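Chemist: Here is a sequence with its predicted model. Questions after.
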Amino acid sequence: MDAAKTPHSANPWTADISDENTKITTSSLLLVLEGVAVATKAPGKYVEPLVEWLQQRQHTSDAANNPDAALPFREWLAAIISNPRNCNDGTRQLVQVTLAVALLREKARGGQNLDGASIDSIWSPIYEAIISARDTELQFTVSRSAQGFLAVPLCSLVKDGRIQELWRLHTWLPDGQRGVSEEVCIHAHQPYGQSWILLGSGTDCTFEVDTPADSSLTTHAVYECCYCAADGKQNGTGYQTHQMSSTIRSTGRLVRVTPASRISHSRDMTYSVPGGAYHRSIVPGGRLHATLFVFDAHRGYDDAAAVLGPKDGGEWVQPRDPDGITAEVLAQIVDATRKWEQAHGAASEGDDEHDTVMGYYRYFRGMALLKDEGQESALQYLNPPESCTPAQAFTHEPSMQHQTYITELMKAGVVSS
């Protein structure tokens, strides 16, 4: 077995989607598919058969009276896989992400609440697509956000540098290496944002921002953001899905910032951030936290949104390099930890992560490094000095899955039998 892979039993074509009430239109699927193709840099050979099939459905005699007929997730899945052209690797992963995002999109815009089972049913096909994409030409990429998390784009619809919809997986790792400066953490988004918590907890802090007549009362300067695309070309303020870095520069305009609220959010909860609302997210350095997040201009947009920083500051550059962490590793960590939290509960606020959760993080990160960079790089995670090793964490909580992990460590020569 590939040392960086972990066995999984779920059948990617029989996702457990119990929702039979939320229906997805053909036009919605076509739009989401366009965004998934951009996010994953999908080649035409994966995308075109799906587009052709969906467009043909809109022009069949059966659909003459309703060319945009809507179906629930399960019926769409059955219809799509009935066509052999849609069943090859690459196209299959596109279908999984497209259907999952489209379902969450319909629920979000309809103001529907999601319980844990509903979030599971959306996360499951996304997880399956990411971990099975290695042998395809899809690219689930990872970038480091200036706000401290690692982001995996799932669906990106951007027009003339302006975000229409951007769906992503956000993950804060429990290594404290967040790559964020406390001086420039308060910010606003141009599009409306909504987050669904997959695991862990975080605190969303909001702020009131105004311009007092007395400049001595100001506390921050307003900074504008520009992006450097993955090809190294500076692109001004227009958003780029795949970036090399971002830079914020002071505009010289001074404002007063006043704390307004602090609200904690945990597993299976959701919260929203209106466009133009200033806020910051706090996740302690020793904690793991993950969310599914969307920027949706359909639900609001504020052109004036910016980043706030020191009054006397100049500029900050945020490299997007994820330090070798792949989307596959993030998905494995998130899925394993979400299942563990379901059985054990999340760590109390203020505490560091449980040894088993840290074991998951170190195991998946270390096994990926073992394959790509060799044992020396991997040992800092698989056999860390003065810290609980993955083998020790799994031994403390014996299970069939944990025994599988230990067996993989033995095969890799990291622990003895």
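Modeler: It's in. Numbering: from 1, shown residues only.
Chemist: For the rest of this, base every contact and every neighbour count on C-alpha atoms.
Modeler: OK.
Chemist: OK, contacts around Leu154?
Modeler: Neighbour list for Leu154: 35-36, 39-40, 97, 101, 140, 166-169 [criterion: Cα atoms under 8 Å, 6 or more residues apart in numbering].
Chemist: Quick one: the residues you listed as a markdown table, columns for neighbour count, secondary structure and distance to Leu409 too.
Modeler: Shown next, in a markdown table, are those (neighbours: other Cα atoms under 10 Å; DSSP: H, G, I helix; E, B strand; the rest coil; distance: Cα to Cα, whole Å):
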| residue | neighbour count | secondary structure | distance to Leu409 |
| --- | --- | --- | --- |
| Gly35 | 24 | helix | 38 |
| Val36 | 26 | helix | 35 |
| Ala39 | 24 | helix | 33 |
| Thr40 | 21 | coil | 31 |
| Val97 | 26 | helix | 31 |
| Val101 | 27 | helix | 35 |
| Phe140 | 21 | coil | 26 |
| Leu166 | 22 | strand | 37 |
| Trp167 | 27 | strand | 35 |
| Arg168 | 21 | strand | 31 |
| Leu169 | 25 | strand | 28 |
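Chemist: try this one next to it:
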Amino acid sequence: MTGHTIDIAIAGGGLAGGLVALALARTRPDLRIALVEEGAALGGHHRWSWFASDLDREGTALMEEFRIARWQGYAVRFPQFPRDLSTGYCSLHSADFDGALRAVLPSDAIRTGRRIAALDAGGIDLADGERIAARAVIDARGIADAAALTGGWQVFLGRHLRTRRPHGVDRPTIMDAAVDQHGALRFVYTLPLGPDELFVEDTYYADAPTLNREALSGRIDRYCQAHGWEGEAIDHETGVLPVITGGDFAAFQRAHGTPGVAAIGTRGGFVHPLTSYTLPFAVETALAIAGSADLDGESLAAMIADRAREQWRRTAYYRTLGRMMFGAGAPGQRRRAFALVYRQPEPVIERFYAARSTTADRARILCGKPPVPVLGALRALVEPGQPLARSAA
């Protein structure tokens, strides 16, 4: 592509970048695009999950390109409070993400195994010296940390298990928080991927971004043993995600932005601050870009930056909940915040996860017995939080 200007160059072939490429291929096949990813596969090694109610009709249609695991209903468990819910739940593995994108996108649009040395409003410079010149550039490379923001961390280890006999699990357990907390909000997340396949993930809302693989693996062993699930591990996944409770979003944008380049995904701040869910926001952003694909690079970057600031404004409530959860009471009490959410009617829960809670929803969740001591909550709302820098661990 050296010497030729394409329409849109996307740096980063993870969820956010890949969905933009897909949306453009579906709605604007006339455009020339480049999707550049340092890794060997698009999407890396991840599993993304979401509630069916998170996406509108257009977003659901976009995701139909992928092979998705679906369930009608799910369960949650808290001490003395188990509940089954009827909302549909979906999950996508990165291998299926990669395969579908390679089937849909032109082969010359995908550039995997290529390290990006630099980028600017006019294109992407690869480490091997190649320049991909473009009318518009999108940066979807994610972030290492976010020192301008405050909060805690969601740390997890997931195991894909093939059981020796059918496990009998027919629906996901999104949050089994009726387990030992180990100094954090801990829950176990289980997806039945087949009659003899389970994905079991041990997750922590922790103060530091420390992932102890040996400890988490041992706890998964004991959880599986307690449920009678015997078999072999065929894959695993780890992650350390920010849980955002506040900070200076303008400073975050400056630190992760490049003039004239549209920053999307976590790099742009498109994430649910309390749950760390990204897929619904990645879908919304991809569709917005596809609908504005004729904008010049600077106009596209300004439009996306405005959307990010609006999302920061409308998700303030979830950061408030996060400040109370992390800043007040003992870590073992953090599960009470999610227990309050899951005692609500299903539409309230759906809007909570989609970051669309109404004023009435917000009042319902916080009314009654608070999830943390009142004085501690008030103190947490006025004190600065811990910067989200991994070096702080």
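Modeler: That came through, no problem. Fair warning: this is a prediction, and the values are worked out from it, not measured in the lab.
Chemist: Could you report the TM-score for this superposition?
Modeler: Superposed pair, TM-score by TM-score structural alignment, normalised by the length of structure 2: 0.26. Supporting alignment: 188 aligned residues with a Cα RMSD of 7.6 Å.
Chemist: Which single one of the contacts of Leu154 of structure 1 is nearest to Ala221 of structure 1?
Modeler: Set against Ala221 of structure 1, the nearest of the contacts of Leu154 of structure 1 by Cα to Cα is Leu166 (27.4 Å).
Chemist: Quick check: chain neighbours aside, which residue is closest to that closest one?
Modeler: Closest residue to Leu166 of structure 1 apart from its sequence neighbours, by Cα to Cα, 6 or more residues apart in numbering: Ser156 at 4.6 Å.
Chemist: Tabulate the contacts of Leu154 of structure 1 in CSV, adding columns for distance to Asp120 of structure 1.
Modeler: Supplementary listing: these in CSV, determined by distance: Cα to Cα, whole Å:
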residue, distance to Asp120 of structure 1
Gly35, 22
Val36, 20
Ala39, 22
Thr40, 22
Val97, 14
Val101, 13
Phe140, 20
Leu166, 20
Trp167, 17
Arg168, 16
Leu169, 14
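Chemist: quick check, nearest of these to Tyr192 of structure 1?
Modeler: Closest to Tyr192 of structure 1 out of these is Leu166 (10.4 Å), distances taken as Cα to Cα.
Chemist: Could you check how far the closest one is from Ile24 of structure 1?
Modeler: Separation of Leu166 of structure 1 from Ile24 of structure 1 (Cα to Cα, to the nearest Å): 18 Å.
Chemist: go on, His402 of structure 1?
Modeler: The value you get for His402 of structure 1 to Ile24 of structure 1, if Cα to Cα is used, is 38 Å.
Chemist: got it, and Pro390 of structure 1?
Modeler: Counting by Cα to Cα - Pro390 of structure 1 and Ile24 of structure 1 are separated by 42 Å.
Chemist: So if I had to pick from the two, which one is more boxed in?
Modeler: Remark: of Pro390 of structure 1 and Ile24, Pro390 carries more neighbours, 28 against 23, as counted by other Cα atoms under 10 Å.
Chemist: Show me the strands in the stretch 101-250 of structure 1, by range?
Modeler: All strands of the stretch 101-250 of structure 1, identified by DSSP state E, counting those that start in this stretch, fall at 143-144, 150-159, 162-172, 186-187, 191-199, 201-210, 220-229, 243-266.
Chemist: so which of the ones you listed comes closest to Ile131 of structure 1?
Modeler: strand 150-159 (12.8 Å).
Chemist: tilt between that closest one and strand 162-172?
Modeler: Interaxial angle of strand 150-159 of structure 1 relative to strand 162-172 (axes from the mean of the first three to the mean of the last three Cα atoms, to 10 degrees): 170 degrees.
Chemist: Thanks a lot, catch you later.
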